[in-house]
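**Q** My questions are about this predicted structure, shown below with the sequence.
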Amino acid sequence: MKYLLFILLLTPLLSISQNKIEGILLEKNENNETIGLAGANVFWLNTSVGTITDLDGSFTIPYKKEYKKLVFSYVGYKTDTLLISNTKPIKHTLTAKGQLDEVLISTRKKASTRSFLSATNVINVSSSELLKAACCNLSESFETNPSIDVNFADAITGTRQIKMLGLTSPYILITTENIPSIRGASQAYGLSFIPGTWISSIQITKGAGSVVNGFESIAGQINAELQKPSTDDRLFVNVYGNANGRMELNTHLNSKISDKWDTGLYVHGNLRNQKFDKNQDSFLDMPLQEQLNLMNRWQYINNEKGLVSFINIKFLNDEKQTGQIDFDPKTDKFTTNYWGSEIDTRRFEASAKFGYVNPEIPYQSMGVQAAYSNHVQDSYFGFNVYNITHNSVYANAIFNSIIGDSRNKFKTGISATYDDYNELVNTTVYQRTENSLGAFFEYSYDNLGDLNLTAGLRIDTDNLLGTFLTPRIHLRYTPWDDSAFRVSAGRGKRSANIFTENQKMFASSRAINILDTNGSVYGLDPEIAWNYGVSFSQKFTVFGKKSEVTFDYYRTDFVNQIVVDWENPREVNFYNLKGESYANSFQAELSINIAEGLDVRTAYKYYDVKTDYSYSYGKLDNPLIPKDRVFANVSYETKRKDKGAQWKFDTTFNWLGEQRFSSTYGNPIAYKLPEKTPTVVTLNTQITKVFSTSFELYLGGENLTNEKQSDPILNSENPFEDTFDTTFVYGPIFGVSFYAGLRYKIN
């Protein structure tokens, strides 16, 4: 890598000849005055010869007769290319993207877009996409996106679990504004701790992520950008209620403190106090729940000095009660009267981000991120007790600059993490402290045309994982217009949090066994995996309408994995991988704009996910992962009228193929399950009536096919026997559900 950087740095110098061209690059400021544009890229097309404009916009660049096209580019401005035939001085003005022709400005922005310019395979989900469904929290934000699979984790807690590339959420780096947020103790329920209205957009990165964000990511990254006090509505109110007894209230209060400071208070509360047992198995279909979630954000912007900062303080209190419908914790806790469970979580978070962009050298910037969280969960499931206290500290410092010109960029910095875990599993205490310190370097090349490359390397030293390297690389090539071909590869390493990541096992009568004892993490070794991916995207037109097709293939190979073995129906066993474990994922996606306001998106996914279960049956498909999935989404918006009035319609269809049940071979005949699940078909829809830019109503239905898993709880009639198990959930439990809500805002 160092030789590549050295060559790229020297190439512009070797290209200098006696001829040169001088010029000045201009822009128009807010007062429509023409001024010099500093820090812009100036280079000859299809060469490595380039330069950066000075503070007054002036530049000097070598010239040869074979150089024909001179390119001017700058972030936020339209890239221009001039045909050059002599060495006369050049005076040119770049146009800001916000000043482009009116026909471009009025083009309806897609709610979900895939970048054709980034080396990484990134899908951006805007707030418009999030409003298409009952997006009450982050776990429910992917119903209209085929790249993420969502299902319930068990038949008790109502917790939604996500998968990407065939792997569960612990293998996905989940961040909030690029600060790791859903990890450790929050892994099981943390997705429901980020309210949907707080989210302004989501970025989904498939495959190996960036080394800047750490070494733990294996399947990809999900980043949630939060609403900014300076751009969010001064007042926002969202009221929501559904047929299964859930009520929700969200309020945003934002105010401008000064010309540089803005602040926002975000309040979320939800309540479910009605009991439902539609399948008449004596267990609640959904838990009783109360949640209070508060966030105070402070935002500082000083454009003159190039400073920006965010300070966040969050507090969460979440209480769940579930189990048999007649269970009363005051009288029945830890008795055999009725089976019940309570999960109480208290979480405090504080985070800060500070950024500096050098006003005189705009391609140089520095940033610092820091976060602290305290997570306390007290819970019991029948007679099983699970408590965890997790204190976490994260810090990251990053410096951005260029090599030669802005086509060659780099990021470098250091990061540190500290995690202290105290866990009580029934009567056994598990404690560990893990800290790591790392440094990273990431190089990016972008010829602003058909090729860009991002290659990174980080080195970390961890008191439990040792000292190790994490390489990652992404490449994009455009073979022809409106296309993008990508390849990626990278390594990830992590400590498995076997108890908090698999809490559904406590809602069963299974014995919990750790079969290896020589590793550094509760006797187990670190998880290590390589991820490889290839992707191709192509834009095209059908009868003059924009369309897009994408094909993705990714493979994850585990060097070591903590195998979670459910194949003995009376046990769950944890052990280091002995053999193979891999996940193959293929996705084909087609998006078509059929008519003005009418969009159709379809996708097919295929998974081949296998693990060697060396203590049971050998290599098997991982349980409860459908090999096939078909997805379709149709959305329609009418044209906006006066005051922004319009109708919005959205429908999402999902078909899930058969899934493998883990073995129930040792159970009595009455409690044996078939080898495969039935297929699952669901249909969700939502209608939104926008009365004005300030007020709208929405009405929706989930699972309109009334798909319901029969007998989701094994031996529900005898919850204290050794065949009781709630972990065999493959589809909806509640059946059809309707909801309604309103949104009110003052800009």
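**A** Sure thing, it's come through.
**Q** only C-alpha atoms for contact and neighbour calcs from this point on.
**A** Noted.
**Q** how about the residue nearest the centre of the chain, what does it touch?
**A** The residue lying closest to the centre of the chain (C-alpha atoms, centre = their mean) is residue 222, at 1.4 Å. Applying C-alpha atoms under 8 Å, 6 or more residues apart in numbering to residue 222 gives the contacts 172-175, 202-205.
**Q** out of the residues you listed, which one sits closest to residue 516?
**A** Lowest distance from residue 516 to the contacts of residue 222 (C-alpha to C-alpha) belongs to residue 172, with 24.9 Å.
**Q** Give me the neighbour count for that closest one.
**A** As a burial measure, residue 172 scores 26 neighbours (other C-alpha atoms under 10 Å).
**Q** From residue 115, how far out is residue 124?
**A** 8 Å (C-alpha to C-alpha, to the nearest Å).
**Q** Same question for residue 186.
**A** From residue 186 to residue 115 the distance is 30 Å (C-alpha to C-alpha).
**Q** coming back round to it: if you count surrounding residues, which of residue 124 and residue 115 has more?
**A** Between residue 124 and residue 115, residue 124 has the larger neighbour count (other C-alpha under 10 Å), namely 19 against 13.
**Q** can you give me the helices in the stretch 51-200 of the chain?
**A** Counting by DSSP state H, counting those that start in this stretch, the stretch 51-200 of the chain has helices at residues 102-105, 127-130.
**Q** putting a second one here so we can go through both:
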Amino acid sequence: MFVLRPLLFNELSLHLRPRPKLLNLFAFILLFPYFLTAQIHGDVVDEDDYFMTGATVSWLEGGGTTVDAEGKFYLDNVAGKDRFRISYLGFTTREFWLDTLTFPLNVVLTEAGTSLDAVEVTARDNGRSASLLNSRNIESISSKELRKAPCCSLAESFENSPVVDLTYGDPLTGRREIQVLGLKGNYTQLTLEKRPMLDGLASPFALDLIPGPWVEGIQIGKGSGSLENGAQGITGEINTELIKPPHGPKLYVNLFAGSQGRGEANVLMNHQISPTLWLGAAAHASLTENKHDFDFDRFKDMPDRRTGVGLLRLFRRGTDNWEGQWNILGVKDRRSGGQQNVHDHGQPTLNPYIIEQDNQSLEVWGKTGYYGFAKPHQSIGLIYSGSFHKLNNQYGGEFHRGTQRSGYFNGLYHTQIGNENHQLALGGIARMDDFTETLGSRDFSRGESTVGVSGEYTFRWEEAKEGASFRAFTAILGLRADRHNLGGDQFSPRVNLKYNPNEATAIRLSAGRGWRSPNLLVDNLNWLPSSREIIVGNESDTGLSAENPGFLGLETAWNYGINLTRDFIVKGREMQVVLDVFRTEFQNQVIVDAEQELANLRLYQLDGASYANSLLFSVNYEILPLIDVKLAYKYQDVKQTYATNGLRDVPLTPRHRALATVGYDGARFKAHLNYQWVGEQRLIDFDQVPEDIFLPHPQTSPAFGLLSLNLTYVANAKTEFYFGGENLTNRRQRDAIIGAWEPFDGGYFDATQVYQPIFGARAYAGVRWTLK
């Protein structure tokens, strides 16, 4: 029997403050079973062993469920029903009789195809889908879509996404941010297999530290989503599912090399060690070394980087009504950048402006559960984790140091009321975070704890009359109550409505409240290497305390959204149109104000209006056999109220964006061309910058476009070669660093106003080798 000792957190130095009752609770959790939903359960994959997320599992008489992100389904037993089907667009539907089955099932769907004389009808999965059946507004991305880009990190997997915008980072820290619904990624809840993903001090580089080749799929939830994982997702939730050992390849190797001096290697191994146990391991190594300085300002255009990530996984799946998984993730990431040497025209300080960033993380998490209740519609599940993160950073003469110790527990219970049309989900979360953080001699430490409960009621209705057209309605009403030790009581109501007037259309409405606790320094990491001093709070702020100087107050907001998803059949091929309209309104928000004084960056609580309006329109269509086209347009209106300047556009937030991709998905050869257009953006005011500083920045950045190409050759069932280029038009922002000639002694030094890529055209090549 696999047993985790109850003193695991002590042994890993992850304890916050030893509490015997808490340790006993975690010991109980580790031995308690997980995840259930129903007596009828199993896995659904395609012929390449990829999860068929979103496939429909339904009784022939009506009613059913869908396959989840892990390829699993749970179907409630219903008296009088003994025959069900599993279907997915473009794949052959399979039907089953209950009295002939042994659970859990392992179902393989094959692509549909039929020949009539010289006519061949086929259907394909293009790797990206917006389901008409899902009750919430979720876009799913499979590993097939991820292979259309170099995608050596989770961050790069969004380069082809119309929903998630990827910024271009800065040359000093090297980090890249995402934006969702016009707002920074801080307001989107990031989860790794439905648990917090490298958050807190680790959040600036979280997306860089999850390798793309490890990813099985991504679910992007827009707007107010589920409350089961917390209420931190103000603009949505991005959940990443890693490849699972029971379904993963026996061995997978991915090698990558780029012209910017970057090389990466990824290895995955999976092995069944007993009838019920699977062991998985994954390793990632990344090295970037270069001295590129295309604008001759003596600063590296990107930092050198040495990264190692390791993952060990143990899965248990059996026929005795319980299963579980246990995981250990370790990360070591070191980046070196800044000035390569001092300027020869008389920089007063002869030592170069050095930037060193050293981040180390260790996470242990698991899931256990039981699905052997007398009533098959009942379920209970537990998710638990402990994590430790340490950072040791230097920005010129300033040192940023910190440690974070966190514990997390989430318990979930699912049942139904009366029949399958009325479902209830109950949950409880307990979380503790201990932050020790300093910037120079200033203390930003704090201790936070949250205890909360949630409930969600789901009502489902489908047109069941024989011969009637398909119609369906779903309503999800949720409420979460949390007690935060510093921010007080927080109540988060949410509602999600979906109506299907026919089989090809889904209309969704959502509204809800969310909240988060900001990380003052790491949320604004790009401002640390600058000549500004960070000033926290103002006269009206009451949230500052000597015991928790790093806490300025919670951020809270309401989000409202409407979605229309419509499928068409045009010339025998499917077209999908998606329209999203969202508005986010803040009641509390930490304002980052760089325009009061040149010498200071002020962080203070909002006093006035702050909102983000977002509209997204996208079209996906297979214009010719094996040739897909995706077009998207996004409009964003994002404003905040500043203490001295009133309501203004938020800097570095383009009002208009557009995306166009063309892909050819042949059996041997695949090609994908991607074009992104970014409209004008407001930059911070430069009026106060001294005249002697060379400043080519406009007050509004120009619009620009980027072109990338990915080519893949499938040599055989095991081997793929890929190569391509990014930023093929060689678009670069010159003189992005203001005051680069005298970073220590000049009147102003700043590298935050980056609106275009710093690095020019890049080429890459790689190989994927898979042993099933």
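**A** That came in fine, so what should we check first? Remember, it's a predicted structure, so these values are computed and weren't measured experimentally.
**Q** Just put the helices of the stretch 51-200 of the first structure in CSV and tack on mean neighbour count and distance to residue 491 of the first structure.
**A** Converted to CSV, the helices of the stretch 51-200 of the first structure look like this (neighbours: other C-alpha atoms under 10 Å; distance: least, C-alpha to C-alpha, whole Å):
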stretch, mean neighbour count, distance to residue 491 of the first structure
helix 102-105, 10, 41
helix 127-130, 21, 31
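**Q** Rebuild the ones you listed as a markdown table, extending it with distance to residue 331 of the first structure.
**A** Formatted as a markdown table, the helices of the stretch 51-200 of the first structure follow (distance: least, C-alpha to C-alpha, whole Å):
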| stretch | distance to residue 331 of the first structure |
| --- | --- |
| helix 102-105 | 64 |
| helix 127-130 | 42 |
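**Q** for the ones you listed, which one sits closest to residue 304 of the first structure?
**A** Nearest to residue 304 of the first structure, of the helices of the stretch 51-200 of the first structure and by C-alpha to C-alpha, is helix 102-105 at 28.1 Å.
**Q** Aligned to residue 652 of the first structure, what sits in the second structure?
**A** Correspondence of residue 652 of the first structure to the second structure, assessed by TM-score structural alignment: residue 674.
**Q** To clarify, my last question referred to residue 482 of the first structure.
**A** Using TM-score structural alignment, residue 482 of the first structure sits opposite residue 504 in the second structure.
**Q** surely that match meets residue 574?
**A** No - in this structure, residue 504 of the second structure is not within contact of residue 574 by C-alpha atoms under 8 Å, at 10.6 Å.
**Q** joint contacts of these two?
**A** 567-568.
**Q** Quick one: neighbours of residue 350 of the second structure, just the number.
**A** Residue 350 of the second structure has 12 nearby residues by other C-alpha under 10 Å.
**Q** ok, how many other residues are close to the residue lying closest to it once chain neighbours are set aside?
**A** In this structure, residue 350 of the second structure finds its nearest non-sequential neighbour in residue 342, 6.2 Å apart by C-alpha to C-alpha, 6 or more residues apart in numbering. When counting by other C-alpha under 10 Å, one arrives at 21 neighbours for residue 342 of the second structure.
**Q** ok, residue 95 of the second structure - contacts?
**A** 83-86.
**Q** can you redo those as JSON lines with neighbour count?
**A** As requested, the contacts of residue 95 of the second structure are exported to JSON lines (neighbours: other C-alpha atoms under 10 Å):
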{"residue": "83", "neighbour count": "14"}
{"residue": "84", "neighbour count": "19"}
{"residue": "85", "neighbour count": "15"}
{"residue": "86", "neighbour count": "23"}
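**Q** could I get the residues you listed as a markdown table with distance to residue 181 of the second structure?
**A** Shown next, in a markdown table, are the contacts of residue 95 of the second structure (distance: C-alpha to C-alpha, whole Å):
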| residue | distance to residue 181 of the second structure |
| --- | --- |
| 83 | 43 |
| 84 | 39 |
| 85 | 37 |
| 86 | 34 |
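**Q** Mind checking which of those residues land in strands?
**A** Residues of the contacts of residue 95 of the second structure located in strands (DSSP state E): 83-86.
**Q** which among those gets closest to residue 733 of the second structure?
**A** residue 86 (51.6 Å).
**Q** roughly how far apart are the residue nearest to that closest one when sequence neighbours are not counted and residue 565 of the second structure?
**A** Leaving aside its sequence neighbours, residue 86 of the second structure sits nearest to residue 57 (C-alpha to C-alpha, 6+ apart; 4.6 Å). Going from residue 57 of the second structure to residue 565 of the second structure by C-alpha to C-alpha gives 21 Å.
**Q** Looking only at neighbour counts, state which of those two leads.
**A** residue 57 (23 against 20).
**Q** Tell me which helix or strand comes right after the helix or strand the more buried one falls within.
**A** If you go by DSSP states H and E, residue 57 of the second structure is part of strand 56-59. Remark: after strand 56-59 of the second structure, the chain's next helix or strand is strand 64-66, criterion DSSP H and E.
**Q** Helices of the stretch 251-400 of the first structure, start to end?
**A** 329-332.
**Q** What's the match for residue 408 of the second structure in the first structure?
**A** Match for residue 408 of the second structure (TM-score structural alignment): residue 394.
**Q** Please apply the same query to residue 419 of the second structure.
**A** Under the alignment (TM-score structural alignment), residue 419 of the second structure maps onto residue 405.
**Q** How about that match: what's its closest non-neighbour residue?
**A** residue 51 (5.5 Å).
**Q** next one: residue 296 of the first structure
**A** residue 265 is the one closest to residue 296 of the first structure (C-alpha to C-alpha, 6+ apart), at 4.7 Å.
**Q** which ones are touching that neighbour?
**A** So residue 265 of the first structure contacts 252-254, 294-297 (C-alpha under 8 Å, 6+ apart).
**Q** now swap in residue 356 of the first structure and tell me
**A** Per C-alpha under 8 Å, 6+ apart, neighbours of residue 356 of the first structure: 306-308, 365-367.
**Q** Could you rerun that using 10 Å?
**A** 302-303, 305-309, 362, 364-368, 399 (C-alpha atoms under 10 Å, 6 or more residues apart in numbering).
**Q** Surely residue 78 of the second structure and residue 418 touch.
**A** No - counting by C-alpha atoms under 10 Å, residue 78 of the second structure does not reach residue 418; the two are 11.6 Å apart.
**Q** Matching residue 578 of the first structure against the second structure, which residue comes up?
**A** So, by TM-score structural alignment, residue 578 of the first structure is matched to residue 607.
**Q** where does its match land in three-state SS?
**A** coil (DSSP: H, G, I helix; E, B strand; the rest coil).
**Q** which one is it nearest to, not counting chain neighbours?
**A** Closest to residue 607 of the second structure by C-alpha to C-alpha, 6+ apart is residue 641, at 6.9 Å.
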